[in-house]
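# Provided below are the primary sequence and the corresponding predicted coordinates.
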Amino acid sequence: MPITDRVAVIIGAGGQLGPAVAKAFAHAGAKLVLVGTHADVLANVFKDLGFRESRATMHVADARDPAAMQGLTQVVQTRFGHADILLHLAGGFRAGTVLDTPDAVWDELFDVNLRTALYATRAFLPLLAENGWGRVLTISSGVTQAPPPNLTAYVAAKAALEAMTIAVAQEVKDKHITANVVLIRALDTLAERAKQPDKKTGWVKPEEVAATLLFLCSDEAGAITGARIPVFGGN
């Protein structure tokens, strides 16, 4: 599924999914804008791509800052002239019940899970619309489908992210832009395995999530919009 010369902006490129997603999109022919809060982490992701600098760039920005996201659009336009794909991989997790989760944690989780996506989407939608083609993809969690106890604020923030993404899909469907949200559970990384040593099933490799995102950005997936796509893994 080539996406040759499509410009993909990856918010949260330095996180658990970032390297696998960057590699998948690079190998499919995309031009990349890697965005994160830590220059050293982004530099490692960039280096591992083995990519020509003419086809990729990295930019340090805090997606919680709407002005930073607006500024990022100028960076992308200056470097590549346009944008085609917005991949929002940023997020955060904190456990807690509705009674013991302080307001500061609610604010934190809504900031990193919802508002980062809001500010990035609001900044880049005009560029995608101007292009006459676009893809917006966000990452949520399977816990929104059957919320367990002790994750109230996290579940609420991710559910809000899903609702926003699906609403955006309806707002831009006449502009040849799709918007979808991919739901995941446990990512199969060494760090996550160490946190959940007794978990036997439901692991998903970052590369499998990346492949799903890549398909949703293809022309073949143009009819899929406003959908929750579960990538929950098997045995």
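Received, thanks. What you see is a predicted model; the values in this text were computed from it and never measured.
# drop to CA atoms for contacts and neighbour counts, all remaining ones
Fine.
# which secondary structure elements does whichever strand or helix holds Thr78 contact?
Per DSSP states H and E: Thr78 is located in helix 66-80. Contacts defined by 3 or more Cα pairs under 8 Å, 6 or more residues apart in numbering; DSSP states H and E place helix 66-80 against helix 116-131.
# quick one: secondary structure of the residue of the chain most remote from its centre?
Distance from the C-alpha centroid of the chain, by Cα atoms, centre = their mean, peaks at Leu99 (29.8 Å). Classification of Leu99 using DSSP: H, G, I helix; E, B strand; the rest coil returns coil.
# what separates it from Val105, distance-wise?
12 Å (Cα to Cα, to the nearest Å).
# mind checking how far the residue farthest from the centre of the chain is from Asn150?
For Leu99, the distance to Asn150 - Cα to Cα - is 10 Å.
# equivalent analysis for Ala160, please.
18 Å.
# so Leu87 is in which element?
strand 85-88.
# tell me what that strand is packed against?
strand 7-11, helix 116-131, strand 134-141.
# ok, residues contacting the shortest one?
For strand 7-11, the surrounding residues in contact (Cα atoms under 8 Å, 6 or more residues apart in numbering) are 18, 22, 25, 30-36, 63, 80, 82-90, 120.
# alright, now check it against this:
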Amino acid sequence: MTGRVFAITGAFGVLGSALARAAAAQGHRLALIDYAKATPEGLPSGDVFVQAGVDLTDAGAAGAAVAAVADRFGGLDALLNIAGGFRWETVADGSAESWQSLYRLNVLTAANASRAAIPHLKCSAAGRIVNVGSNAALKAGLGMGAYAAAKAGVHSLTQALAEELKDAGVTVNAVLPSIIDTPANRADMPKADFAAWVAPDDLAAVILFLAGEEARAVTGALVPVTGRV
């Protein structure tokens, strides 16, 4: 299963870049897709195809990006949907725009990328889609309404796609992290126990397991990756 073609959305973020480095270390060929236009330092070198400034909330842009990946590498074996967004906001004091924005950033990006990838994944010997949901969507807390609702949409998308693609040999699963240990989260919660959170490298390892041969019998799973939270 080494040398496979992995497309990673949201590849310039903390989790996306950790996943890219881990996938490169396993010998996979990578397509790194992100909305940001500036490519950050620390991305892996080698057989890597970078696409910056891609708006995956636009179905046409998502389709063009995935088509470019297939053209560059001659196919696609796994789509790892890391792109997403977060906003803490109560329902009473929040806005309809927040709900629309978080839906677009979390659900629509994954749906558009997946739709574009499906024809290519069906041609793979072992097609994979891995999404990022959230443990918060299982029981939403204060200020998590819009975010949890969006991630619940990712969970349902995962399960629906798993049923849709199971006879085509394509598995679809999602990881459900709690709090990921990122600089932004540390800044927002400076008094928290960071060691209890989920390290990006640990979450990347679970994603790569689901994208690998060992997980060939797993589809439609929502896998909690919660650390000690």
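That came in fine, so what should we check first? Source: prediction; values computed, not measured.
# where in structure 1 does the top strand by length along structure 2 fall?
Scanning structure 2 for the longest strand, with DSSP state E as the assignment, gives strand 171-177. Using TM-score structural alignment, strand 171-177 of structure 2 lines up with residues 178-184 of structure 1.
# neighbouring contacts of that stretch?
With Cα under 8 Å, 6+ apart as the test, stretch 178-184 of structure 1 has contacts from 134-142, 162, 165-166, 168-169, 172, 204, 209, 213, 222, 224-232.
# let's see 7 Å
134-142, 162, 165-166, 168-169, 222, 224-232 (Cα atoms under 7 Å, 6 or more residues apart in numbering).
# repeat that for stretch 191-207 of structure 1.
For stretch 191-207 of structure 1, the surrounding residues in contact (Cα under 7 Å, 6+ apart) are Leu17, Ala20, Arg185, Ala186, Leu187, Asp188, Phe232, Gly233, Gly234, Asn235.
# average offset between the match of strand 171-177 of structure 2 and structure 2?
Compared with structure 2 after fitting, stretch 178-184 of structure 1 deviates on average by 0.6 Å (mean Cα distance after the TM-score superposition for structure 1).
# separation between Trp197 of structure 2 and Pro119 of structure 2?
Counting by Cα to Cα, the gap from Trp197 of structure 2 to Pro119 of structure 2 is 37 Å.
# when the two are compared, which one has more neighbours?
Remark: of Trp197 of structure 2 and Pro119, Trp197 carries more neighbours, 20 against 12, as counted by other Cα atoms under 10 Å.
# the more buried one maps to what in structure 1?
Matched across to structure 1, Trp197 of structure 2 falls on Trp203, judged by TM-score structural alignment.
# what's the angle from the longest strand of structure 2 to helix 109-122?
Angle of strand 171-177 of structure 2 versus helix 109-122, following axes from the mean of the first three to the mean of the last three Cα atoms, to 10 degrees, is 140 degrees.
# pull out the buried positions in strand 171-177 of structure 2.
Buried positions in strand 171-177 of structure 2, judged by neighbour count with 16 or more other Cα atoms under 10 Å: Thr171, Val172, Asn173, Ala174, Val175, Leu176, Pro177.
# identify the farthest-apart pair in those residues.
Thr171 and Pro177 (19.6 Å; Cα to Cα).
# on that earlier part again, nearest to Trp88 of structure 2, of the buried residues of strand 171-177 of structure 2?
Pro177 (16.4 Å).
# what about the closest residue in space to the closest one that isn't next to it in sequence, how many residues nearby?
Nearest residue to Pro177 of structure 2, sequence neighbours excluded (Cα to Cα, 6 or more residues apart in numbering): Val225, at 4.6 Å. Around Val225 of structure 2 there are 21 other residues, counting by other Cα under 10 Å.
# so who does Val225 of structure 2 touch?
Val225 of structure 2 touches Val175, Leu176, Pro177, Ser178, Leu203, counting by Cα under 7 Å, 6+ apart.
# how about Thr165 of structure 1?
Thr165 of structure 1 sits next to Ala179, Asn180, Val181 when contact means Cα under 7 Å, 6+ apart.
# save the helices and strands packed on strand 85-88 of structure 1 as a markdown table, and put in distance to Val75 of structure 1 too.
What follows is these, written out as a markdown table (distance: least, Cα to Cα, whole Å):
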| stretch | distance to Val75 of structure 1 |
| --- | --- |
| strand 7-11 | 11 |
| helix 116-131 | 12 |
| strand 134-141 | 18 |
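# no further queries at this time; thank you.
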